[in-house]
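[1] Sequence plus the predicted model coming up.
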Amino acid sequence: MSGNAFFVSTRAARTLFGKATDAQVNKALAIGLTRIGVRIKDAAALEMRSVFDRPTPYTMKALQLKSAEKTHAVPRAFVGFKDKSGSFIANGADAGAIMAGRAHYLRPQVFGGSRPLKALESRLRRAGAMGAGQYALPGWAAKMDAYGNMSKGEIVQVLAYVGGFGEVGGDKNTTAAGKARLRGKGVEYFALKARRGGLGPGIYRRLGRGGQARIQQVLKFIDRTPQYRVLFDFFGVAERTAAAHGEEIMRDALAQVLFTGKG
């Protein structure tokens, strides 16, 4: 997902910059566009804190800026979201085309629609604990963290119990002896892919033994892709910020190039 933070063609820059040389125009464009990108990144971060409920540090760090390069024929700066590996965009690559084609977990918040399959769901499907067409939501008894998300500790515990770590990292799965120890403490997990009696599809925690046992829903399974409404006006924020500050920043960038020679 990407936002073309602010774009000025060389022809438009001629009107703005007057008699500056091509090299000076490109240098000023690179400086100015990058500074506008910084403004947009900061404005987008403020918007995220406003519209998201307790965004995690991971989410807030997803926003990235790719600076414009004066050596490019048409300097461009981009503000977007980095991928899971932490990389953003390769130098010299067509940033717009690459970022536009990337799936990102925040994309549904910007465009609406369905979200990508979560790693938790992929592991549950591979382990046979969840049906191929099912999706997982936190159950009423799920342990939540300070940001309103399901506790990572409980996710790991559930996946380990149902064999969700597969062959790679399989030693993370709970062994038969480990399950026996948990049962000895009165703790057990079980998965239902279809309704059974009063229990809907999901993963449950059984606490206690016999008739005194309590059944708690940890994960709820649904048969449709979770849908999101547009919540984060990413492109609107970028456009408004560029419109409010772009021309002034670009003129200052040209002044820097013409009068100080510094880039």
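    That came through, no problem.

[2] contacts, neighbours, all on C-alpha from now
    Will do.

[3] ok, and for the helix or strand residue 12 falls within, which residues are buried?
    In this assignment (DSSP states H and E), residue 12 forms part of helix 10-17. For helix 10-17, burial by neighbour count (16 or more other C-alpha atoms under 10 Å) applies to 10, 13, 16, 17.

[4] Got another one to weigh against that:
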Amino acid sequence: MLKLDASELGLKAEVIGRAAKQVPFVAAFALTNAIKDGREGERETMRSVFDKPTPYTLNALQVRPATKQNLKAELGFKEGFGGTPAWKYLGPSVAGGQRKRKRFEIALTRAGILRSNEFTVPGRGAQLDSYGNMNRGQIVRILSALGAASDAAQNTIRRPKRSNRKRNLDYFVLRGTRAPDGVYLREGRTVLPILIFVKGMTYSKRFPYYEKARTVIPTAFRKHFRAGWERFVVNDVRRKA
């Protein structure tokens, strides 16, 4: 039988003891970084299933790091911190189901313009940003022109401002014609659809949440544990042996 004592390798017992105490710290380091790799895997999935996802969407997931006292790292949706909670608008794409109403849709419903079973989609004349979302300024102008702004002082349903009259701009609601129901913009002799009213908007499951992370994390944990062990333990033992 071959026995090998640590002292024969020049490793002092107190050094080994210090190394052993570092195991929870290394494990927390590996867990946290593995979860971060999982988050990046989920972002890759977002880029593949969504059309031009916004930075807000890509940053919708947050990491709760592990500590040596609590060896558990978590990956979850951000709560919003005053804005819209991430799950509220990403949930239908994860679990399927009906899309949540947007704030301006709620405002249009309260004003009696949009019916309770209707949603909106951008029309041909809608101003979209680089991510395909409605321009915020145009939404504000629509709500103001239709008397649906939450702040009554912003509502200008009576007449367009003089600067707008010069361009002959006007938003109005059109229903019961051959054209789709919705909000239209009259600009000179041209009429453009801005918001089209549709009944119901159901999402199919597009975002396979956690699936990518589950495949990434086990390998990532082993990689980060080895790196952490080398960085925080082996190098320290070498210095103090």
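    Received the coordinates, thanks. Computed from a predicted structure; not experimentally measured.

[5] Can you lay out the buried residues of helix 10-17 of the first structure as CSV showing distance to residue 64 of the first structure?
    Shown next, in CSV, are the buried residues of helix 10-17 of the first structure (distance: C-alpha to C-alpha, whole Å):
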residue, distance to residue 64 of the first structure
10, 25
13, 26
16, 28
17, 28
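
[6] just the strands in the stretch 51-200 of the first structure please.
    Counting by DSSP state E, counting those that start in this stretch, the stretch 51-200 of the first structure has strands at residues 63-66, 77-81, 113-114, 135-138, 187-192.

[7] so the fourth one matches what in the second structure?
    Put plainly, it is strand 135-138 of the first structure. The alignment of strand 135-138 of the first structure onto the second structure (TM-score structural alignment) spans residues 119-122.

[8] Kindly report the same for the third one.
    The counterpart of strand 113-114 of the first structure in the second structure, counting by TM-score structural alignment, spans residues 97-98.

[9] Could you list the residues in contact with the matching stretch?
    The set of residues external to stretch 97-98 of the second structure that reach it, using C-alpha atoms under 8 Å, 6 or more residues apart in numbering, is 92, 200, 201, 202, 203, 204.

[10] swap in stretch 173-188 of the first structure?
    159-166, 205-209.

[11] Check which helices and strands the strand or helix carrying residue 29 of the second structure sits against.
    Using DSSP H and E, residue 29 of the second structure falls within helix 23-49. On a contact count with 3 or more C-alpha pairs under 8 Å, 6 or more residues apart in numbering; DSSP states H and E, helix 23-49 of the second structure meets strand 61-64, strand 74-77, helix 211-229.

[12] From the chain's centroid, how far away is that helix?
    Once both centres are worked out by C-alpha atoms, centre = their mean, to the nearest Å, helix 23-49 of the second structure turns out to sit 16 Å from its chain's centre.

[13] likewise stretch 167-184 of the second structure?
    On C-alpha atoms, centre = their mean, the centre of stretch 167-184 of the second structure falls 33 Å from that of its chain.

[14] in that stretch, what's buried?
    Under 16+ other C-alpha under 10 Å, the buried positions of stretch 167-184 of the second structure are 169, 170, 171, 172, 173, 174, 180, 181, 182, 183, 184.

[15] The helix or strand hosting the last one corresponds to what range in the first structure?
    Counting by DSSP H and E, the element that carries residue 184 of the second structure is strand 182-187. On the first structure, the counterpart of strand 182-187 of the second structure by TM-score structural alignment is residues 202-207.

[16] Average offset of the matching stretch relative to the second structure?
    Superposed on the second structure, stretch 202-207 of the first structure shows a mean distance to its aligned partners of 1.3 Å (mean C-alpha distance after the TM-score superposition for the first structure).

[17] Give me the contacts around stretch 67-82 of the first structure.
    Against stretch 67-82 of the first structure from outside (C-alpha under 8 Å, 6+ apart): 1-7, 9-10, 26-31, 33-34, 37, 40-41, 62-66, 88, 95-96, 99, 104.

[18] Now with 7 Å, please.
    Applying C-alpha atoms under 7 Å, 6 or more residues apart in numbering, the contact partners of stretch 67-82 of the first structure are 1-7, 26-27, 29-30, 33-34, 37, 41, 62-66, 88.

[19] Over to stretch 122-133 of the first structure?
    Contacts for stretch 122-133 of the first structure (C-alpha under 7 Å, 6+ apart): 162, 163, 164, 165, 191, 193, 223.

[20] Could you look up the SS state of the closest residue in space to residue 111 of the first structure that isn't next to it in sequence?
    Nearest residue to residue 111 of the first structure in three dimensions, chain neighbours excluded: residue 230, at 5.6 Å (C-alpha to C-alpha, 6 or more residues apart in numbering). Classification of residue 230 of the first structure by DSSP: H, G, I helix; E, B strand; the rest coil places it in coil.
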